[in-house]
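K.L.:
From the sequence below, what's the structure:
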Amino acid sequence: MNDESDQPGDDDDVAGNESDARIADGLAIIWEAYRLDEIPRATAAAKALVKDQSQHGEAWFWLGCCLERTGDYRAADKAFLRGTRAKVEPQNAPFRVSWRHFQAAVETAGDALPEKLKGALEEVSLVLADYAEPVLLEGFDEPELMGLFVGPERGDLLEGGAPDLSPRIYIFRRSHEHGCSSRRDFDSEVQQTLYHELGHYLGYDEDELDKLGRG
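P.N.:
Prediction:
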């Protein structure tokens, strides 16, 4: 006969749901401040979250992201390491690359484009940056973007008229580092981002890019 006291029950479910809710609420606060480039507020929120949820990998990961953005890489790496060892939702540590490697990865991605897409790439301005400025993140729920297309699509340009803004593709280094765990992953993700944003310039929406394997 089983001892019912040893079996998972409603109390465990309630505790788990409450923990999930606190994580979700805490991350939402961090992400909002992070998007707005209010890094002291984001860092304070992340420290509060890891104090409350010390075994959750995402809490430590985002503390690492905030500390990294202040330039405290040693403390950031410690937080990222804690995130890899977390019991709940462990996270991969970012794979950092030099700015020179980032530039080279983007150049290599451009060289790997099919010839018909290379012509399209020459029509847009490529902007490389570590992070997206708050104005670029307006309307997004995500705290970071891999890349972003801004400006008129190619079809609009062909219709004539003088656009207020030239077409641009932004590619961000840190978000690629945060989503990758090796040099190969980083280079591959940069190539995927370039394809994706160039697709937006050519008029493809998110669903169409997903179908093409470039989502």
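K.L.:
drop to CA atoms for contacts and neighbour counts, all remaining ones
P.N.:
Will do.
K.L.:
any idea how far residue 101 lies from residue 183?
P.N.:
Computed with CA to CA, to the nearest Å, the distance linking residue 101 and residue 183 is 10 Å.
K.L.:
elements contacting the longest helix along the chain?
P.N.:
Counting by DSSP state H, the longest helix found in the chain is helix 10-35. Here helix 10-35 touches helix 39-52, helix 57-70, going by 3 or more CA pairs under 8 Å, 6 or more residues apart in numbering; DSSP states H and E.
K.L.:
looking at those, which is buried most?
P.N.:
helix 57-70 (a mean of 26; mean count of other CA atoms under 10 Å).
K.L.:
want to put them side by side, so please do this one too:
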Amino acid sequence: MGDKSRPDRTYPPLSNEILERVDRAWEALEGGYLEEAGQDAEELMEETDEHPEVRFLLGAALLESGFPGESLEHLLACEGQVDDPVIHQFYLASALFDNLRPEDAEALFKAVLTTDPDAAPAHYGLAQSMEFVGRYAEADHHYERAHELEPEDFPMPTRMTEQAFEEVVHEALQDMPEELQPHIQKVEIVIEAMPAVESLAGEPGEDPITPGVLGLFVGPSLREGGDYDPVSLPPRVYIYQRNLERLCGTREELIYEIRLTVYHELGHYLGLTEEELEQRGLL
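P.N.:
The predicted structure follows:
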């Protein structure tokens, strides 16, 4: 699975000073200081002639920062060349998942679990990979296992029947802010269990949309001339039920997030920026 275009090369051991900086960067990454970790990794890449251990760090930082395409390139390039191959497998599996390759991700998450059957993050990642391709019963088994192992870090998804979910969406539409009411008839609202792979693929050279996306607006906004055009498809909002269920720990939280997602995506139809959405209380 690695990058076979790169010739094999031998790297000298990293100095203690560099190793300490790498460790500090990992600590920053694990502590949520993503920008700091990424900057440290970039500097270390230059100083170490792109050493595999540093490339691994950079790939992990890019993944956590929302750049799955670049992350995957770096993680593939250092495959088989790092001191902790199991942790590398986990990050590589996660990057493959975010790059819309759930089958490849599943294989690597399973490889991690072969080595460490009680790795809760790998169970959770495996569940997401299975869920993305519609294997819901298998996915729920691994969500349960992750929750058993680390209940605080991996809460169980809050499930809701399709009918109940649709009712919450319908009520959200009825209760829409006044500024959105005149436009609702122009937008088709589609509820799906999970997003389709083709709906998440980005333009060439762009990162795909994350498989965990809660909702998606497709079509022209009002500012782009979003009135009905018989030649093009009408504006459409997708709401993804299982992604929302996974996000929420209680039914009350799920209802809130469903409504928020509906308003958020319809706000995009109006052509509002993230800042404008926030100012109107839609984020």
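K.L.:
how about the longest helix of the first structure: buried residues?
P.N.:
Neighbour-count burial for helix 10-35 of the first structure, with 16 or more other CA atoms under 10 Å as criterion, is recorded at 23, 26-35.
K.L.:
mind giving me JSON lines with the helices and strands packed on helix 10-35 of the first structure and columns for distance to residue 199 of the first structure?
P.N.:
Below are those laid out as JSON lines (distance: least, CA to CA, whole Å):
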{"stretch": "helix 39-52", "distance to residue 199 of the first structure": "32"}
{"stretch": "helix 57-70", "distance to residue 199 of the first structure": "29"}
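K.L.:
Tell me which of these lies nearest to residue 143 of the first structure.
P.N.:
Judged by CA to CA, the one of these that comes nearest to residue 143 of the first structure is helix 57-70, at 10.1 Å.
K.L.:
what does residue 258 of the second structure align to in the first structure?
P.N.:
Using TM-score structural alignment, the partner of residue 258 of the second structure in the first structure is residue 190.
K.L.:
okay but that match is in contact with residue 109, surely?
P.N.:
Yes: taking CA atoms under 8 Å as the definition, residue 190 of the first structure is a contact partner of residue 109 at 7.0 Å.
K.L.:
Between those two, which has more neighbouring residues?
P.N.:
Between residue 190 of the first structure and residue 109, counting by other CA atoms under 10 Å, residue 190 is the more crowded of the two (26 against 19).
K.L.:
what's next to the helix or strand where the more buried one lies, contact-wise?
P.N.:
Element membership of residue 190 of the first structure [criterion: DSSP states H and E] is helix 183-201. The contact list for helix 183-201 of the first structure (CA atoms under 8 Å, 6 or more residues apart in numbering) reads 95, 97, 105-106, 109-110, 113, 120-121, 146-149, 152-154, 167, 169, 171, 176-177, 179-180, 205, 209, 214-215.
K.L.:
Please indicate which of these are buried?
P.N.:
95, 105-106, 109-110, 113, 121, 146-149, 152-154, 167, 169, 171, 176-177, 179-180, 209, 214-215.
K.L.:
Among those, which ones are in strands?
P.N.:
147-149, 169, 171 (DSSP state E).
K.L.:
For these, which two are the farthest from each other?
P.N.:
149 and 171 (9.0 Å).
K.L.:
Tell me which residues touch the residue positioned nearest the centre of the second structure, please.
P.N.:
Closest to where the C-alpha atoms of the second structure average out (CA atoms, centre = their mean) is residue 210, at 4.0 Å. Each residue near residue 210 of the second structure by CA under 8 Å, 6+ apart is listed here: 98-99, 200.
K.L.:
Quick one: map it onto the first structure.
P.N.:
Aligned partner of residue 210 of the second structure by TM-score structural alignment: residue 142.
K.L.:
what helix or strand does that match sit in?
P.N.:
Residue 142 of the first structure belongs to no helix or strand, assigned by DSSP H and E.
K.L.:
ok, now how distant is it from residue 175 of the first structure?
P.N.:
To residue 175 of the first structure, residue 142 of the first structure is 11 Å away according to CA to CA.
K.L.:
Please apply the same query to residue 128 of the first structure.
P.N.:
Using CA to CA, residue 128 of the first structure is found at 12 Å from residue 175 of the first structure.
K.L.:
and if you look at residue 14 of the first structure?
P.N.:
Residue 14 of the first structure is 34 Å from residue 175 of the first structure, by CA to CA.
K.L.:
swap in residue 201 of the first structure?
P.N.:
With distances taken as CA to CA, residue 201 of the first structure is found 21 Å from residue 175 of the first structure.
K.L.:
sec struct for residue 152 of the second structure, please.
P.N.:
Following DSSP: H, G, I helix; E, B strand; the rest coil, we place residue 152 of the second structure in the coil state.
K.L.:
Next: residue 232 of the second structure.
P.N.:
Residue 232 of the second structure ends up coil, using three-state DSSP.
K.L.:
And it, what's its match in the first structure?
P.N.:
Under TM-score structural alignment, residue 232 of the second structure pairs with residue 164 in the first structure.
K.L.:
residues near its match, how many?
P.N.:
8.
K.L.:
And for residue 55 of the second structure?
P.N.:
Residues within reach of residue 55 of the second structure, counting by other CA under 10 Å, total 26.
K.L.:
Then the one 5 residues further on?
P.N.:
When counting by other CA under 10 Å, one arrives at 28 neighbours for residue 60 of the second structure.
K.L.:
From residue 42 of the second structure, how far out is it?
P.N.:
Counting by CA to CA, the separation of residue 60 of the second structure from residue 42 of the second structure is 12 Å.
K.L.:
circling back to that earlier point, what's the closest of the helices and strands packed on helix 10-35 of the first structure to residue 19 of the first structure?
P.N.:
Residue 19 of the first structure lies closest to helix 39-52 among those, at 9.2 Å (CA to CA).
K.L.:
okay, the angle between the closest one and helix 10-35?
P.N.:
Between helix 39-52 of the first structure and helix 10-35, the angle comes out at 160 degrees (axes from the mean of the first three to the mean of the last three CA atoms, to 10 degrees).
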